[in-house]
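*Asks:* need a structure here:
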Amino acid sequence: MKKTAPRKATPSSLVVLEQESAWTRAELDEVVTELREHHERLTTSVGEAEAELAGLMRDAGDGAGHDQADVGASSFERDHELTVLAKEREMLVQLERALARIDDGTYGVCESCGNPIGKNRLMAVPHATLCMSCKQREERR
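*Replies:* Purely as a prediction, here's the structure:
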């Protein structure tokens, strides 16, 4: 049996809210470009943060001979870098998921309720996975 390549979604096959016009190729290309550029910037940023964090970990040593305040400041900086790095890695995953959803034709469908997210929302937040109602409900929790 012959395998067929995955069908690339067309702009008009993506869902939109009733009052919105269908996606145009230019609009979708703009979103894809924005997602890819953001992904590229974050990939660079994550690489730099990982290198900086490796330096902080290497310089931390056992703390012997260091002033207690310096050790605390170093620990705080290391924790901050770890938090920032984790958030950037999570954003990379979200960007990759958005690009995959564009490819498979599910971009614009709320992952919670299955309703359209809305083209205007996606143009503002291209990696959004929830419609406004579900996002508001999530933020109230």
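*Asks:* for the rest of this, base every contact and every neighbour count on C-alpha atoms.
*Replies:* OK.
*Asks:* so which elements touch the host helix or strand of L82?
*Replies:* If you go by DSSP states H and E, L82 is part of helix 68-104. Secondary-structure packing of helix 68-104 (3 or more Cα pairs under 8 Å, 6 or more residues apart in numbering; DSSP states H and E): helix 25-60.
*Asks:* so which bits of the helix it packs on are buried?
*Replies:* L28, V31, V32, L35, H39, L42, V46, A49, L53, L56 (16 or more other Cα atoms under 10 Å).
*Asks:* now for that helix, which elements pack on it?
*Replies:* With contacts taken as 3+ Cα pairs under 8 Å, 6+ apart, helix 25-60 sits against helix 68-104.
*Asks:* got the contact list for the next helix or strand after the helix it packs on?
*Replies:* On the C-terminal side of helix 68-104, the closest following helix or strand by DSSP H and E is helix 119-124. Residues outside helix 119-124 that contact it (Cα atoms under 8 Å, 6 or more residues apart in numbering): V16, L17, E20, W23, V31, G108, A128.
*Asks:* so which of those residues is the closest to G114?
*Replies:* Nearest to G114 among these is G108, at 9.2 Å by Cα to Cα.
*Asks:* before we go on, could you also do this sequence so I can check it against the first one:
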Amino acid sequence: MVSTTTGKAREQARTAADRATGEGAGSADGAAGAAGLVVRTGEDPWSEQELARVREGLEAEVERLRRDIAEAQTELAERLSDSVAGAGDDPTDTGAKTYQREHELALAYNTRDLLAQSERAIQRMDAGTYGVCERCGSAIGKARLQAYPRATLCVQCKQREERR
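*Replies:* Here you go, the predicted model:
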């Protein structure tokens, strides 16, 4: 069952996306304005200041994550290039070093994932589709996006995903 709110959110998203790809879309840098973003029923529309704060936070996060990834890559390359560093270690030391390396690789992978999510959120702002659930097309919710600006699913769709 598709509610009227969901239908409206989809239409608003389509209209915003059409505006973003059409002539004169958004501001001089190509970003769609806050006025075109969908919100849930009962929420105030996005103001340009609110959207700018969220965008600035995401851009700062992107820069920090890029630095973290570069540092992790440098450290990992140094460890892997030193072939004699573990020579003579007993099996316990070797196992501990292997665990540490795998842990660092997992952290680097998570950092890359956060970077991709943050970049995608910025792209969605530019396209005018920020705030639209990728699964059902309804509004994600302004409060949810202010708390977790990388969200791509509404609460209901996220709950369904986590139950699987």
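*Asks:* restricted to helices, list the contacts of helix 119-124 of structure 1.
*Replies:* Secondary structure from DSSP state H places V31 of those in helices.
*Asks:* so which of the contacts of helix 119-124 of structure 1 wins on neighbours?
*Replies:* Sorting those by how many neighbours each has (other Cα atoms under 10 Å) puts G108 first, at 27 neighbours.
*Asks:* closest to V84 of structure 1 out of the contacts of helix 119-124 of structure 1?
*Replies:* Taking Cα to Cα as the measure, V84 of structure 1 sits nearest to A128 out of these, at 20.0 Å.
*Asks:* ok, now how distant is the counterpart of the closest one in structure 2 from R14 of structure 2?
*Replies:* Counting by TM-score structural alignment, A128 of structure 1 corresponds to A151 in structure 2. Distance of A151 of structure 2 to R14 of structure 2, given as Cα to Cα, to the nearest Å: 19 Å.
*Asks:* A72 of structure 2 matches what in structure 1?
*Replies:* By TM-score structural alignment, A72 of structure 2 lines up with A49.
*Asks:* show me what contacts that match?
*Replies:* By Cα under 8 Å, 6+ apart, the residues touching A49 of structure 1 are E81, L85.
*Asks:* how near is E30 of structure 1 to I117 of structure 1?
*Replies:* Distance, E30 of structure 1 to I117 of structure 1, using Cα to Cα: 18 Å.
*Asks:* I meant to write Q136 of structure 1 there.
*Replies:* Taking Cα to Cα, one finds Q136 of structure 1 at 13 Å from I117 of structure 1.
*Asks:* let me see the contact set for the match of A128 of structure 1.
*Replies:* When contacts are taken as Cα under 8 Å, 6+ apart, A151 of structure 2 is in contact with A121, I140, R144, L145.
*Asks:* neighbours around the closest residue in space to L56 of structure 1 that isn't next to it in sequence, how many?
*Replies:* Counting by Cα to Cα, 6 or more residues apart in numbering, L56 of structure 1 lies nearest to R78, which is 6.5 Å off, once chain neighbours are set aside. Other residues near R78 of structure 1 number 19, with proximity taken as other Cα under 10 Å.
*Asks:* which position in structure 2 pairs with R78 of structure 1?
*Replies:* Matched by TM-score structural alignment, R78 of structure 1 corresponds to R101 in structure 2.
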